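Student: pasting the structure only:
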C-alpha cells in the first residue's frame, strides 16, 4: 500500500512516525521543505526517550512524485491550505484514490466534489487521533497520547466500513464508521472549542493593548469560556435536531465529550488535562508585551473554516444562533472581514469559503443528497 501525507506539522509528523513502522506500507510526504526532512522520524515520549521510528520512502515538493500512485492520501493541513494543495495534486491522482482529512471538518469535502463524482472516496476523522508536538522539525516528534478509538465518515457513505477496516490496520486503532459525513462536518471540536476560548481571551482587545504574560490556552481556561462553549454547543445540537437524521450521540457533544454538566465542571476538566497544559495562546512577544498572533492557525482556520461553516448549515436549517453570531460578529470587527450585512449572514468575505450555499446546496434536502 502506498500512502501519502500532506502536511508536516505536529500530527502529520506523528502519523509518518507511526505508519512508517509498517513493512507493508510505503509512506510519502508532500512538503514545501523537502531538504529539511530526514527519511527516518523519531517518535518520542514526554521525556524525549525514543519510542520507535518510522520510515518515509519519498519526500518531495513535486506533487507528481508522491501522489501519482498513492492509494491513500491523508491531509493534516489547515483548511485554508488544503484548498490550494488539492488543486495542485488533482492532475496526478488515481481515479479511485482515497483522500482523508484529519480532522475532517473545515469544508474540504466541497473542494473535492469533482473527485468524488469521478470515483474518489473522501473520508474524514471526527478528531485528530492523538496529541503531539514537534521535537525537531522534519526529524522527531513527541507523542503526548493517543485516542482509544476513532470515528470516521466517508463520501460516498457506502464506503465507510471499508475505509474503517483499512485504517484500523494502518493505525492499529479501532475505527468506528459513522452513518454520514455530516457527523464529521458538524462535530463541535475546534470550531467551537477554540473560538469560544479566543473570544474569552481577546474580546476586549484593541490595537495598542499589550498583555503582560503569555496566557496558557487550556491550563488557564475560565468559566466564561466554558459558558460560551456550552452555549455554542447547544446551538449545534439544535442544528442536528433540525436535520433530524443525525445520531446526536455520534456527533460527540461537548458536555458528554468532557464529562461535565456545568461551566465550573467544564473548566476543571479542560484546564486539568495534562496533555494540554503546555499549549499556549496565539500571542507574540514584543518589547512592550504580548499581542495577538493574527497569522496563527487559530485565527486563520477556526472561525473562517470552522464556525462560519456551522453557521451556514444553521442558515440552511433555519436554526437561530445568537451565541455563534456574537462570536462571529466580534471576530468580524476584530479581523476586519465582512460576514454580516444588516444582521444577515451574507457578507462579501463568505463568497470564497467552502460553505454549502457556495456549492449549490440551499436546503436540507440538498444537504442529504450531497452527503449520501
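Tutor: That came through, no problem. Computed from a predicted model, the values in this text were never measured in an experiment.

Student: okay, CA-based contacts and neighbour counts for the rest of this
Tutor: Noted.

Student: ok, for residue 361, nearest residue in space, not its chain neighbours?
Tutor: Closest residue in space to residue 361, ignoring its immediate chain neighbours: residue 367 at 6.2 Å, by C-alpha to C-alpha, 6 or more residues apart in numbering.

Student: Assumed that neighbour was part of a helix.
Tutor: Yes: using DSSP: H, G, I helix; E, B strand; the rest coil, the assignment for residue 367 is a helix.

Student: neighbours of it, just the number please.
Tutor: Neighbourhood size, residue 367 [other C-alpha atoms under 10 Å]: 19.

Student: just residue 369 next, same as before
Tutor: Residue 369 has 10 nearby residues by other C-alpha under 10 Å.

Student: And residue 173, by the same measure?
Tutor: Neighbour number of residue 173 under other C-alpha under 10 Å is 16.

Student: Tell me how far it lies from residue 142.
Tutor: For residue 173, the distance to residue 142 (C-alpha to C-alpha, to the nearest Å) stands at 19 Å.

Student: okay, now the one to match up with it:
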C-alpha cells in the first residue's frame, strides 16, 4: 500500500455515517474526515467530538458479547473542499435520496484518482455518478454495495454508535476508471471493518443492480398491506417474521424476473457480459445470513427465522388513535430500486408483470408516477435513477453506465 495513512472521507450524518466513520476512525492506519452537508449537524457533531474526545463504537460480537472501541475522526465539516482534500476513499453512507446532493457538492473537488463508494449504493448509482461527474467520471473508480456493512443504532449523536449485526458477505461492484487508485479500495474497506462482513466483488455492476435486495423490502410491505382496509391497527406487525406464504411466492416471482433480465443480458450478442452471478433470493439469503437462521428448508422458513430480524417491525405512524403504515421508504425503493429494474427490463425486452404490479401499487401509496401503461413515462421519472432518465437506450449503454453518443 502507499505510504502514509489511509485518507477516508465519510459523507453523511445518519446512523450509518456514524457507523462507517467510527469503524474507520478506530483504525490507527486511517485518517478519517466526515462531510455532513447539514451545517447545523456538522457543528453539533464537531462540538460533541471536542467535548468527549472522540467517538465510541460498540460492536455486537457472536454469542451476545459486546466490545467497545474508541474512534477519533480528524474533523467534521460541512465544507466539501476541506473534507475531500486528497482522500483515498470517498464513502457515501447516506440514503440514496441524498446521493445526488453529495455528488454535486463534491464534484468540483474530486481529483483524477478519486474512489467513490456507495455503502450502500443502490441501483442506478453508477448512472448517477457518470451524469454528475461528467468527464471526470472516466478517471474515477466507483464501488457500489447492496447494503450497509452493518445494521446499526445511533446511541448518541456524534459520540456513540452501536454495530448490531453484519451480513456474512457483502457484494459490491467495481467500475475502474483510467485514474490510478492510490490504495486498493476493496482491501481498504476490509481493513477498516475487520473480518465482517466479507467484501466480495461482482463481475459487473449490473449484477449488484439486479440483486434480490432491490425488491425485498417493497414486496414484503406490499404483501402485508396490499389488501389493507385503511383502518388503524394496535401494533406494528413483524416484518420478516410476519411474511406469509403468499408473500414468499411474490418474492420468488420477482426474483425470477431479475434472473430473466440477467439471462437476457448474458445471452445477448450485443454485449459480451456474463450476468450469471445474479442470485435468486433463496441463494442470496443463504449466503448473506449463513448461520443466523433456524432452518433453510425453503425461502419462507428462512425469512421467518433469521435471528437478527426477529424483532424488526413495519414502519408505522400514529393516526386516529392507532397506527398506520408509513410508506415513506417506498420512494427510495422505487426511485433507486424497482424503477431502475423496470428501465433495464424495457431495454432488454423482458416482461416483468410482478415488478410492474409492485411499482403500480407503491407509486400510488406515495403519490408518485413513474410507470404509465407499462412504460416509464410518468412525471416523476426525472427524479429516479432509471437508465431512461440519463438518456440510456441500448444494452451497450446499460453495460457502460453512460451514453455512448459523441
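Tutor: On my side now, so go ahead. In this text, all values refer to a predicted model and were calculated from it rather than measured experimentally.

Student: In structure 2, what sits opposite the residue nearest to residue 361 of structure 1 in the alignment?
Tutor: Matched to structure 2 by TM-score structural alignment, residue 367 of structure 1 sits across from residue 398.

Student: next one: residue 203 of structure 1
Tutor: In structure 2, residue 203 of structure 1 lines up with residue 226, judged by TM-score structural alignment.

Student: do residue 100 of structure 1 as well
Tutor: Aligned by TM-score structural alignment, residue 100 of structure 1 pairs with residue 117 of structure 2.

Student: And the strands in structure 1?
Tutor: 2-6, 26-30, 40-44, 50-55, 58-60, 72-75, 98-101, 121-125, 130-136, 140-146, 149-155, 174-177, 283-286, 289-292 (DSSP state E).

Student: For the residue lying closest to residue 151 of structure 1 once chain neighbours are set aside, give me its contacts.
Tutor: Counting by C-alpha to C-alpha, 6+ apart, residue 176 is the residue found nearest to residue 151 of structure 1 once chain neighbours are left out, at 4.7 Å. By C-alpha atoms under 8 Å, 6 or more residues apart in numbering, the contact set of residue 176 of structure 1 is 149-152, 161, 164.

Student: deepest of the strands of structure 1, which one?
Tutor: Neighbour counts (mean count of other C-alpha atoms under 10 Å) averaged over each of the strands of structure 1 peak at strand 121-125, with a mean of 27.

Student: who does it touch, helix- and strand-wise?
Tutor: On a contact count with 3 or more C-alpha pairs under 8 Å, 6 or more residues apart in numbering; DSSP states H and E, strand 121-125 of structure 1 meets strand 98-101, strand 149-155.

Student: could I get the ones you listed as CSV with distance to residue 33 of structure 1?
Tutor: Putting these into CSV (distance: least, C-alpha to C-alpha, whole Å) gives the following:
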stretch, distance to residue 33 of structure 1
strand 98-101, 21
strand 149-155, 30
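
Student: Which one of these lies nearest to residue 64 of structure 1?
Tutor: Of all these, it is strand 98-101 that lies closest to residue 64 of structure 1, at 15.6 Å by C-alpha to C-alpha.

Student: That closest one vs structure 2 - mean distance after superposition?
Tutor: Aligned to structure 2 and superposed, strand 98-101 of structure 1 gives a mean residue distance of 0.3 Å (mean C-alpha distance after the TM-score superposition for structure 1).

Student: tell me how far that strand is from the chain's mean position?
Tutor: Averaging C-alpha positions (C-alpha atoms, centre = their mean, to the nearest Å) puts strand 98-101 of structure 1 13 Å from its chain's average.

Student: now stretch 380-389 of structure 2
Tutor: Stretch 380-389 of structure 2 sits 17 Å away from the centroid of its parent chain (C-alpha atoms, centre = their mean).

Student: can you name the residues of structure 1 that that stretch overlays?
Tutor: With TM-score structural alignment as the criterion, stretch 380-389 of structure 2 aligns to 349-358.

Student: now stretch 250-258 of structure 2
Tutor: The aligned range for stretch 250-258 of structure 2 is 228-236, by TM-score structural alignment.

Student: post-alignment, that stretch versus structure 2, mean distance?
Tutor: Taking mean C-alpha distance after the TM-score superposition for structure 1, the mean distance separating stretch 228-236 of structure 1 from the aligned residues in structure 2 is 0.6 Å.
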